[in-house]
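*Asks:* 3D, please:
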Amino acid sequence: MFWFCSLTKEAKKWFYRQRMSNMLTGVDYPLLNRLFISILLTVMFLNILLVLGTFIFMEGFAWFAHKYIMHGLMWNWHESHHVHHKGWWETNDLFGIIFGVTATALIVTGSEIESLRWLMYVGFGITLYGISYFIFHDVIVHRRVKIKFKTRNRYLNRIIRAHYVHHKVHERDGAEAFGFLYAPKKYEKL
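*Replies:* As a prediction, this is how the structure comes out:
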């Protein structure tokens, strides 16, 4: 991945030098221009794959963190999410802040340091997952944003049911269904 960042940097330099030369001499190099465009499209495709791959990885990481960290070492934060409370803030929201700061740091680092450009796309993937999590978990399931939402979509209903099963247990141990955007088919009909 590192060589791709420097390759595109050199390709951009070459392309602009070539364009200037073409403008001055009137000579065009269509084959080389197509090669440059192919390289750029390949880089764009790999960057999109990196964003989507990070998004998919985050579901597995979120499952692991939810089961072993939030219901483990950091239960003192996560417990606020399993008990009824008044107000909009839960200590559990600190996890979202941690993920948000991490994603922001990756995006800034990747955008500032050319050789670490790939980190920017990892940050975009984490951000995309965070937005999806917020919409599904906080808006649709827990109704922390007051909107009317009804669905007949089997996938969404399965995830919602799985999350409700998870919240039947108000203790650190004994819970199941730790995923956020994926739930096994056993939660299809309860």
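*Asks:* CA atoms for contacts and neighbours, from now on please.
*Replies:* Noted.
*Asks:* what about the helices in this protein?
*Replies:* 2-25, 30-64, 75-82, 93-112, 117-133, 154-166 (DSSP state H).
*Asks:* what's the shortest one packed up against?
*Replies:* In this structure, helix 75-82 packs against no helix or strand, with contacts taken as 3 or more C-alpha pairs under 8 Å, 6 or more residues apart in numbering; DSSP states H and E.
*Asks:* redo that, cut-off 10 Å
*Replies:* helix 93-112 (3 or more C-alpha pairs under 10 Å, 6 or more residues apart in numbering; DSSP states H and E).
*Asks:* From the chain's centroid, how far away is the helix it packs on?
*Replies:* 11 Å (C-alpha atoms, centre = their mean, to the nearest Å).
*Asks:* So which elements touch it?
*Replies:* Partner elements for helix 93-112 (3+ C-alpha pairs under 10 Å, 6+ apart): helix 75-82, helix 117-133.
*Asks:* Second input sequence below; structure requested for side-by-side comparison:
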Amino acid sequence: MTTLGAVAVTTATFLGMEFVAWFMHRFVLHGPLWFLHRSHHVRHPHRFERNDFFFLFYGSLSMLLIVFGSESHDFRFWMGVGIASYGTLYFFVHDVLIHGRLRFWRKSRNTYLRALNMAHKMHHKTTGRDGSEEFGLLWVSPRYFQLALRRPAPTRVLKSKAVD
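*Replies:* The predicted structure is shown next:
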């Protein structure tokens, strides 16, 4: 496969994963697999939740595509790379930035990231299976951009050492 073809397949797969994630979240996780996804919508004292098992499905799919396409670096390999890339970004945006599961990134002054965070918080406003909105990860409704632009960005206060 040519370099251009590899980039095209990886990019198309990455972008397609946003639709797959939205569809699965809306119709499967808030549908027949709610019994697993529910753990993500309620407060709990545990570090992990049943919802975390979903990464096994996408991780396994990505791994299988990479393994079976690695000998010839055909489209399967690059599809696996696209899914893995989306999964990596999903982890950092969703688990690290939005939910703070790793505490190294607290607040952002970036309008897009603030709008994304607002949309996700709106999704979690409902703790039940029904009534949620904003099921995607990277695509944000324009109304949240407007809100992010109207609300001031968080200020950063640098702690300075006391001068004697």
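*Asks:* TM-score for the pair, please.
*Replies:* The TM-score (TM-score structural alignment, normalised by the length of structure 2) is 0.86; 147 aligned residues with a C-alpha RMSD of 1.3 Å.
*Asks:* hey, which of the helices and strands packed on helix 93-112 of structure 1 is tucked in deepest?
*Replies:* Counting by mean count of other C-alpha atoms under 10 Å, helix 117-133 has the highest mean neighbour count of those, with a mean of 22.
*Asks:* what stretch of structure 2 lies opposite that helix in the alignment?
*Replies:* Counting by TM-score structural alignment, helix 117-133 of structure 1 pairs with residues 74-90 of structure 2.
*Asks:* Tell me which residues are up against the matching stretch.
*Replies:* 1-2, 5-18, 21, 55, 58-71, 91, 93-97, 137-138 (C-alpha atoms under 10 Å, 6 or more residues apart in numbering).
*Asks:* Please, a ChimeraX command that selects the buried ones among these?
*Replies:* Only the buried entries of the contacts of stretch 74-90 of structure 2 go into this ChimeraX selection, using 16 or more other C-alpha atoms under 10 Å:
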select :6,8,9,10,11,13,14,17,18,21,58,59,61,62,63,65,66,69,93,94,96,97,137,138
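*Asks:* and Leu56 of structure 2, how many neighbours?
*Replies:* Leu56 of structure 2: 10 surrounding residues under other C-alpha atoms under 10 Å.
*Asks:* How about Asn157 of structure 1?
*Replies:* 17.
*Asks:* Now which residue in structure 2 aligns to it?
*Replies:* By TM-score structural alignment, Asn157 of structure 1 lines up with Arg114.
*Asks:* what sits against the equivalent of Glu79 of structure 1 over in structure 2?
*Replies:* In structure 2, Glu79 of structure 1 lines up with Arg38, judged by TM-score structural alignment. Counting by C-alpha under 10 Å, 6+ apart, Arg38 of structure 2 touches Leu29, His30, Glu49, Arg50, Asn51, Thr127, Gly128, Arg129.
*Asks:* Correct me if wrong: the second one contacts Asn51.
*Replies:* Read that as His30 of structure 2. No: here His30 of structure 2 lies out of contact with Asn51, judged by C-alpha atoms under 10 Å, at a distance of 11.5 Å.
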